[in-house]
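Asker: sequence? don't have it. structure:
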C-alpha cells in the first residue's frame, strides 16, 4: 500500500483522496505501482489547479461574461466533486466559491455600470431630442441642417435603451428632423416661386431697357432708367443661373444709352462753351451803347445785336445768368431812355405838368403875401407857421418845374 498527505492506494489498487468529509474513492489502478497511481491522479489535480488559475485570471482581466464564467466554474466544480484527482480538493472548492463571489460582484458592477450607461444614454438622447425639436423651428437652414445631421451621427454612437424607450425617443427625434425638412422644403419652394416671379419681372425690365438703349430723348429716358433700376431692386433676386445674365443685359442696355448721351453731351458742352464766348463778345458790344446819347441809333444797334444773340444758341447753364444779365442791363437802359423821350414828347403829360406848376406858383405867391402881411401886423407866430407851409409848397413847385423842363420848357 502507498500513500501521501492527500491520498492513498490500498492493496486492491483502489485510490482514495482525503477530504474534510473523509476519504473518497478516486478510482481503481491496476496498470502499475501504487506510486504511479498516486502520481497520475496528482497530475490530474495539478491540471485542475491550472484550469482554476486560468479562470481566475480571465475573470480578473477580461470581459468574460458572468454567464460564461459561471458555466466554467460549474464545469470545474463537477470535476472537483467527482473526486477524480488527488490533492487538496477542499482548497479548490474554496477557490471556486471565492470565484463565484467574484463573478457575482463583477455581475453587479457590470449591472450598475450598464444601468449608469443606460441612464447617461437616456439623458444624452433626451438632450438630442430636445435640441432637434428646437432646431426644427429654426430658419437658419444651412447651419440647422448641418447640426441635425451631426446629431444623427451622435445618436448612432450612443448605446441602445430598452426597445420601448429607444423607439419613443427616436420617433420624436425623427419627427423633428422631418418637420425641419418639410419647413425647409416649403421655404425653398416659396423662394423658388418668388425667384421665378422676380425672373419674369426682370425679363420685362430688361426688354424695356434694351428697347430704350437707342433713344435720344435724353432727359425722359434717363429718368425712366432710374425708375427701371428702382423696380429692379424691388423685384428681388431671380434664380442664380438667370440673375447674372439678366443683370448683364440690363446693365449693358443702360451703358449703351448713357455712353451715347455722354458723347452727345460732351459735344454739346463744347458747343455751348463756344456759344458763351460769342455771347460775351456781343455783351461787350452792347455795353458800349451805354450811356444812351442817340436813342434811335442805340435801339437799332441793340436790335441787331439781339438778333445775332438769338441765333447763337445755348450756353452752359451756370454761365447763363451772368451773360444774359449784362444784355438785360443794356436793354433796361434803352427802355428808360425811351420812357424819358416819351414823357418829353407827350402833349397831355406836358399840359398836366404845366397846369400843376401854375397852381403851385399861385399858391406860393399867395402864401408869400400872407407871410408879409402877418409880419407887418406883428403876428410872428402866424408868420412862422405860414413860412413853414410856404417852404413845403415851394419844394413841390421846384419839383414840378424840373419835370416841366423835361418836356422842353
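Answerer: Cool, got the structure. Predicted model only: the values in this text are computed from it and were never measured.

Asker: going forward, measure contacts between C-alpha atoms and count neighbours the same way
Answerer: Fine.

Asker: measure how buried the spatially closest residue to residue 1 that is not a sequence neighbour is and give me the count.
Answerer: Computed as Cα to Cα, 6 or more residues apart in numbering, the closest residue to residue 1 that is not its neighbour in sequence is residue 10, at 5.0 Å. Residue 10 has 14 neighbouring residues, counting by other Cα atoms under 10 Å.

Asker: wait, residue 10 sits on residue 2?
Answerer: Yes: at 7.0 Å, residue 10 and residue 2 qualify as touching, with contact defined as Cα atoms under 8 Å.

Asker: could you list the buried residues of stretch 402-409?
Answerer: 403, 404, 407 (16 or more other Cα atoms under 10 Å).

Asker: surely the second one and residue 352 touch.
Answerer: No: under the criterion of Cα under 8 Å, residue 404 is not in contact with residue 352, lying 9.4 Å apart.

Asker: returning to that earlier point: need the buried residues of stretch 402-409 in JSON lines with secondary structure and distance to residue 209, can you?
Answerer: Shown next, in JSON lines, are the buried residues of stretch 402-409 (DSSP: H, G, I helix; E, B strand; the rest coil; distance: Cα to Cα, whole Å):
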{"residue": "403", "secondary structure": "helix", "distance to residue 209": "70"}
{"residue": "404", "secondary structure": "helix", "distance to residue 209": "72"}
{"residue": "407", "secondary structure": "coil", "distance to residue 209": "70"}
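
Asker: report the central residue of the chain.
Answerer: Centroid check for the chain by Cα atoms, centre = their mean gives residue 140 as the closest residue, at 13.3 Å.

Asker: and the gap between it and residue 148?
Answerer: To residue 148, residue 140 is 12 Å away according to Cα to Cα, to the nearest Å.

Asker: go on, residue 122?
Answerer: The value you get for residue 122 to residue 148, if Cα to Cα is used, is 18 Å.

Asker: and the comparison structure, right after this:
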C-alpha cells in the first residue's frame, strides 16, 4: 500500500483522497505501481490548482463577465467534487467559494458603476435637453446652430438609458432642434423677402438717381438727392450679390451730378469774386461824393455809379451785406440832402413857416406888453406868471425862426 498526506492506494489498486468528510474514492489503478497512481492523481490536482489560479487572475485583471466567471467556477467545482485528484480538495473548494464571493462583489460593483454611469448619462442628457430648449428660442442663428450641432455630437457619445427614458429625452431634444430650425427658416425667409423688397426699392432709387445725374437745376436736384439718400438708408440691405452693384450705380450717378455742380460753382465763385472786386471799387467811388455838396451833380454821379453797379452780376452771399451797405449809406445821404432841398424850396412850407413865426412873434410882443403893464400896476405875481409863459413862447419862436432860415429867409 502507498500513501501521502492527502491520499493512499490500497492493495486492490483503489486510490483514495482524504477530505473533511472522510476518504473519497478517486479511482482504481492497475497499470503500474501505487506510487505512479498517486503521482498521476496528484498531477490532476496540480492541474486544477493551475486552472483555479488562472481563473482567479482573470477575475481580478480582466472584464470577464459574472456569467462567464460563474460558469467557469461551476465547471471547476464539478471537477473538484468528482474527487478525481489527490490533494487538498477542501482548500480548492474554499478558493472557489471565495472566488464566487469575489465575482458577486465585482458584479455588484459593476452594477453600482453602471447605475452611476446611467445617472450621470441621464443628468448629462437632461442638461443637453435643457440647453437645447433654451437655444431653440435664440435669435443668434449662427452661434446657436453651431452649438446645437455640437450638442448632437455630445449626445451620440453618451451611453443609452433605459428605452423609455432615452426616447422621452431624445424626443424633447429633437423637438427643440426642430423648433429652432423652423424659427431660423422663417426668419431667413422673411429676411429674403425684405431684401428682395429692398432690392426693388433700390433699383427704383438708382433709376431716378441716374435720370437726375445730368440735371443743371442745382438746388432742387441736390435736395432730391438728399431725399433719395434718406430713402436708400431706410430701405435696408438688399441681397449681398446685388447690394454693392446697386450702391456703386447709385453713388456713381450722384458723383456725376455733384462733380458737374462743383465745376459750375467753382466758375461762379470765381466770377462772383471778380464782381465783388468791381462793386467794392464802385462803392469807394460813391463814398467820395460824401459829404453831399452840389446836389444835382452828386445825384447825376450816383446815378452813373448805380447803373454800372446794376450791370455787374452777383457777388458771394457772405460779402453782399457789407458792400451793399456802403452803397445804401451814400444813397441815404443823397435822399436826406434832397429832402432838405425840398423843404428849403417848397413855397407852401415857407409860407406856413412865415405865418407861424409871425403869430409867435405877435404873441411874444403881446406878453411883453402885458408884463410891463402888470409891473406898472404893481401886480408882480401876474407879471411873474406871464414871464414864465413868455419863456415858453420865446422858445417856440426861436425854433420857428431857425426853421425859417432853412428856407433862406
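Answerer: On my side now, so go ahead. Only a predicted model underlies this, so the values are computations on that prediction, with no experimental measurement involved.

Asker: between the buried residues of stretch 402-409 of structure 1, which sits nearest residue 271 of structure 1?
Answerer: residue 407 (49.3 Å; Cα to Cα).

Asker: for that closest one, which non-adjacent residue is closest in space?
Answerer: Leaving aside its chain neighbours, residue 407 of structure 1 sits nearest to residue 344 (3.8 Å; criterion: Cα to Cα, 6+ apart).

Asker: next one: residue 102 of structure 1
Answerer: In space, and not counting its chain neighbours, residue 102 of structure 1 is closest to residue 59: 8.0 Å by Cα to Cα, 6+ apart.

Asker: over to residue 11 of structure 1?
Answerer: residue 1 (5.5 Å).

Asker: run a quick neighbour tally on that neighbour.
Answerer: Neighbours of residue 1 of structure 1 (other Cα under 10 Å): 12.

Asker: how about the helices in the stretch 51-200 of structure 1?
Answerer: 66-81, 89-135, 141-156, 163-212 (DSSP state H, counting those that start in this stretch).

Asker: could you redo those as JSON lines and give each row distance to residue 304 of structure 1 and mean neighbour count?
Answerer: Supplementary listing: those in JSON lines, determined by distance: least, Cα to Cα, whole Å; neighbours: other Cα atoms under 10 Å:
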{"stretch": "helix 66-81", "distance to residue 304 of structure 1": "128", "mean neighbour count": "16"}
{"stretch": "helix 89-135", "distance to residue 304 of structure 1": "87", "mean neighbour count": "16"}
{"stretch": "helix 141-156", "distance to residue 304 of structure 1": "79", "mean neighbour count": "15"}
{"stretch": "helix 163-212", "distance to residue 304 of structure 1": "43", "mean neighbour count": "16"}
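
Asker: could you dump those to a markdown table with distance to residue 52 of structure 1?
Answerer: Shown next, in a markdown table, are these (distance: least, Cα to Cα, whole Å):
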| stretch | distance to residue 52 of structure 1 |
| --- | --- |
| helix 66-81 | 7 |
| helix 89-135 | 8 |
| helix 141-156 | 40 |
| helix 163-212 | 38 |
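
Asker: residue 90 of structure 1 is in contact with residue 20, isn't it?
Answerer: Yes: in this structure, residue 90 of structure 1 is within contact of residue 20 by Cα under 8 Å, at 7.0 Å.

Asker: quick check, residue 27 of structure 2 in a strand?
Answerer: Yes: applying DSSP: H, G, I helix; E, B strand; the rest coil, one finds residue 27 of structure 2 inside a strand.

Asker: how about the residue nearest to it when sequence neighbours are not counted, what does it touch?
Answerer: In space, residue 27 of structure 2 comes closest to residue 15 once its chain neighbours are excluded; the distance is 5.3 Å by Cα to Cα, 6+ apart. Neighbouring residues of residue 15 of structure 2 by Cα atoms under 8 Å, 6 or more residues apart in numbering: 7, 8, 9, 25, 26, 27, 28, 29, 37, 38.

Asker: would residue 15 of structure 2 count as being in a strand?
Answerer: Yes: secondary structure of residue 15 of structure 2 (three-state DSSP): part of a strand.

Asker: now the element after the stretch of helix or strand residue 255 of structure 1 belongs to, going C-ward?
Answerer: Under the criterion of DSSP states H and E, residue 255 of structure 1 resides in helix 240-287. Downstream of helix 240-287 of structure 1, the next assigned helix or strand under DSSP H and E is helix 295-312.

Asker: just the buried residues of that following helix, please?
Answerer: For helix 295-312 of structure 1, burial by neighbour count (16+ other Cα under 10 Å) applies to 295, 298, 299, 302, 305, 306, 309.

Asker: ok, these vs residue 188 of structure 1, which is closest?
Answerer: Looking across the buried residues of helix 295-312 of structure 1 and measuring by Cα to Cα, the closest to residue 188 of structure 1 is residue 309, at 67.2 Å.

Asker: burial count for the closest residue to residue 287 of structure 2 other than its chain neighbours?
Answerer: The shortest distance from residue 287 of structure 2 to any non-neighbouring residue, by Cα to Cα, 6+ apart, is to residue 330 (6.2 Å). Residues within reach of residue 330 of structure 2, counting by other Cα under 10 Å, total 19.

Asker: what residues are up against residue 330 of structure 2?
Answerer: Shown in contact with residue 330 of structure 2 (Cα under 8 Å, 6+ apart): 286, 287, 289, 290.

Asker: ok so it is a helix residue?
Answerer: Yes: assessed with three-state DSSP, residue 330 of structure 2 lies in a helix.

Asker: which stretches of the stretch 301-409 of structure 2 form helices?
Answerer: 320-345, 347-376, 380-405.

Asker: now those helices as TSV including distance to residue 97 of structure 2?
Answerer: Listed next are the helices of the stretch 301-409 of structure 2 as TSV, based on distance: least, Cα to Cα, whole Å:
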stretch	distance to residue 97 of structure 2
helix 320-345	121
helix 347-376	154
helix 380-405	152
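
Asker: quick one: which of those is nearest residue 271 of structure 2?
Answerer: Using Cα to Cα, those put helix 320-345 closest to residue 271 of structure 2, at 14.1 Å.

Asker: that closest one: how far from the chain's middle?
Answerer: Distance of helix 320-345 of structure 2 from the chain centroid (Cα atoms, centre = their mean, to the nearest Å) equals 64 Å.

Asker: repeat for stretch 383-393 of structure 2
Answerer: Using Cα atoms, centre = their mean, the offset of stretch 383-393 of structure 2 from its chain centre is 90 Å.

Asker: so for that stretch, what gets flagged as buried?
Answerer: Buried, per 16+ other Cα under 10 Å, within stretch 383-393 of structure 2: 383, 386, 387, 390, 393.
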